[in-house]
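Predicted model and sequence below, questions to follow.
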Amino acid sequence: MAKPTDQTDVLLVAATDIELCGHVGFVCGVGPVEAAAATARELALRPPRVVLHVGIAGARGITPGGLVVGGEAVYCDISAEVPVVERVEPDGDLLASVRAAIPEALVLPIGTSASVGGSARDAHRDLRVEAMEGFAVLRACASAGIPAIEVRAISNELSEGDRSRWRIGRALEAISDALPRLLAAVAE
């Protein structure tokens, strides 16, 4: 049975139902295109006061189960010669609240790529954390004027192609443990 958030003005978003860890929330789908389209539609139909986007991610040099708060969301798959938005920062008040709620978390830029296993673009090789939906969700929120923040739990080393070695269960446990504190923090 899903656990209600009691914060009806907070929209909890994840790519998959399992990443909601039993909480009531919105499943935006996997990958940046699906996440952007689904999130924009949900925000238009039922605009919340704030969005908390959670999920698992790959990283370089961060132990599985470690939490990362997105200091910014970076779109890694674009190589246009014209100016485009490729970075979105979280709401500053949300960032401060989330940092206070989960002080054990690192605060780092989180890359968004449609590629599992890390971005192939040289311009983003300095990113330590990558997932597949964060930029899309935060960009949809920014376009709608809704404050948002991304929090990820690490499941694997970015370069690890053998999914049997990923620690998805450990990452989901970390999200599940942090969600009550996160939901309380963003509801304030």
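Received it, and whenever you're ready, just let me know what you need.

going forward, measure contacts and count neighbours with C-alpha atoms only.
OK.

Can you tell me the SS state at the residue sitting furthest away from the middle of the chain?
No residue in the chain sits farther from the centre than residue 81, which is 27.1 Å out by Cα atoms, centre = their mean. Taken by DSSP: H, G, I helix; E, B strand; the rest coil, the conformation at residue 81 corresponds to coil.

Kindly report the same for residue 186.
Note that with three-state DSSP, the state of residue 186 is helix.

hey, where'd the strands end up in this protein?
10-14, 26-27, 50-59, 67-75, 87-88, 106-112, 129-131, 148-157 (DSSP state E).

adding another structure so you can compare the two:
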Amino acid sequence: MLPRLLVVTAVAAEAAAVLRGASGSPALPHAFVAEPRTLPGGYELTAVGPLDVVVAGVGPAAAAAATATALALALAPAPYDLVVSSGIAGGFAPVAPVGCAVIAEAIVAADLGAQTPDGFADVTALGFGRVRHACTGTDTVARTLRGAGIPAAVGPVLTVSTVTGSAERAAELLGRHPGAVAEAMEGFGVAEAAAGHALPVLELRTVSNPVGPRDRAAWRIGDALGALAAVYEKLPYATLVG
């Protein structure tokens, strides 16, 4: 039996890319009809095969609220096996260029903490909680995507509430989080909600722009959404949950 996934995206265009890719996957049954519905709170969710794809809104708080709502309602005919934060992201060059898939080995709240005279201290260092969630299925997903000709980078994916807009900020984040492959705005919220329901989590994105100086002309959102659809077409659904 295929695992049931709750896939959480920030915006409708990301959800559409996920659904488009999953609908073309030879690994999924095709005798299904997409079933859209509106959850309490106005969240749009579409069920397609073993995937429920919800549009949460931008940022970790919105992502946590939507994820918790979907999980609490238990809309799937069977319990979810995995929660996935998905969409597009900024990639740290050179390891995660535009168009690359990024797969989190950990989801990290990169700016949750306090500035101190000695620099930034995250909430774990301050004794207030956690800033990191380990992910499941990372190696399997990376191996499958690379085998299908989709470039994939594996490492921490950072959750930020303010998108990086300078080389200095990018360098600061990499200094605090060596090996980070991408930044996005929802993963940690999704992970917190999943942890509250004792469910494993994965963050899976495609890169639309480099992390660094803000240059909208260099963004390739359409290409990244196309890559996201390709990822969900090739995803190893049967082996995602160990």
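Nice, thanks for sending it over. In this text the structure is predicted, and so the values were computed from the model without any measurement.

what's the TM between chain one and chain two?
TM-score for the superposed pair, counting by TM-score structural alignment, normalised by the length of structure 1: 0.84. Supporting figures: 181 aligned residues with a Cα RMSD of 2.5 Å.

could the strands of structure 1 go into JSON lines alongside distance to residue 179 of structure 1 and mean neighbour count?
Below are the strands of structure 1 laid out as JSON lines (distance: least, Cα to Cα, whole Å; neighbours: other Cα atoms under 10 Å):
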{"stretch": "strand 10-14", "distance to residue 179 of structure 1": "10", "mean neighbour count": "24"}
{"stretch": "strand 26-27", "distance to residue 179 of structure 1": "14", "mean neighbour count": "18"}
{"stretch": "strand 50-59", "distance to residue 179 of structure 1": "9", "mean neighbour count": "26"}
{"stretch": "strand 67-75", "distance to residue 179 of structure 1": "11", "mean neighbour count": "24"}
{"stretch": "strand 87-88", "distance to residue 179 of structure 1": "23", "mean neighbour count": "20"}
{"stretch": "strand 106-112", "distance to residue 179 of structure 1": "16", "mean neighbour count": "23"}
{"stretch": "strand 129-131", "distance to residue 179 of structure 1": "18", "mean neighbour count": "28"}
{"stretch": "strand 148-157", "distance to residue 179 of structure 1": "10", "mean neighbour count": "28"}
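
can you redo the ones you listed as CSV with distance to residue 177 of structure 1?
Converted to CSV, the strands of structure 1 look like this (distance: least, Cα to Cα, whole Å):
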stretch, distance to residue 177 of structure 1
strand 10-14, 15
strand 26-27, 19
strand 50-59, 12
strand 67-75, 11
strand 87-88, 26
strand 106-112, 16
strand 129-131, 20
strand 148-157, 11
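
in structure 1, which residue is closest to the centre?
The residue at the geometric middle of structure 1, judged as the C-alpha nearest the mean C-alpha position with Cα atoms, centre = their mean, is residue 150 (3.7 Å).

Now check structure 2 for the residue matching it.
Residue correspondence, TM-score structural alignment: residue 150 of structure 1 in this structure matches residue 203 in structure 2.

Equivalent analysis for residue 175 of structure 1, please.
Pairing criterion TM-score structural alignment: the partner of residue 175 of structure 1 within structure 2 is identified as residue 228.

ok, back up a step: go ahead and confirm the residue nearest to the centre of structure 1 touches residue 54.
Yes - look at residue 150 of structure 1 against residue 54 with Cα atoms under 8 Å: they come within range, at 5.8 Å.

tally of neighbours for the counterpart of residue 185 of structure 2 in structure 1?
Residue mapping for residue 185 of structure 2 onto structure 1 gives residue 132, with TM-score structural alignment as the criterion. By the criterion of other Cα atoms under 10 Å, residue 132 of structure 1 has 28 neighbours.

residue contacts, residue 132 of structure 1?
Residue 132 of structure 1 sits next to 30-32, 111-116 when contact means Cα atoms under 8 Å, 6 or more residues apart in numbering.

Just the buried residues of these.
When the contacts of residue 132 of structure 1 are checked for burial by 16 or more other Cα atoms under 10 Å, the buried set is 30-32, 111-114, 116.

gap between the residue lying closest to residue 226 of structure 2 once chain neighbours are set aside and residue 83 of structure 2?
Residue nearest to residue 226 of structure 2 in three dimensions, not counting chain neighbours: residue 17, with 6.8 Å by Cα to Cα, 6 or more residues apart in numbering. Distance check for residue 17 of structure 2 against residue 83 of structure 2: by Cα to Cα, to the nearest Å, it reads 17 Å.

wouldn't the residue nearest to residue 226 of structure 2 be in contact with residue 225 here?
Yes - with contacts counted by Cα under 8 Å, residue 17 of structure 2 reaches residue 225, the gap being 5.9 Å.

Residue 129 of structure 1 against residue 63, yeah?
No - Residue 129 of structure 1 lies out of contact with residue 63 (Cα under 8 Å); the separation is 11.6 Å.

returning to that earlier point: can you give me every residue that contacts the closest residue to the match of residue 150 of structure 1 other than its chain neighbours?
Of all residues beyond its chain neighbours, the one nearest residue 203 of structure 2 is residue 85 (4.6 Å), with distances taken as Cα to Cα, 6+ apart. By Cα under 8 Å, 6+ apart, residue 85 of structure 2 lies in contact with 7-9, 186-187, 190-191, 201-205.
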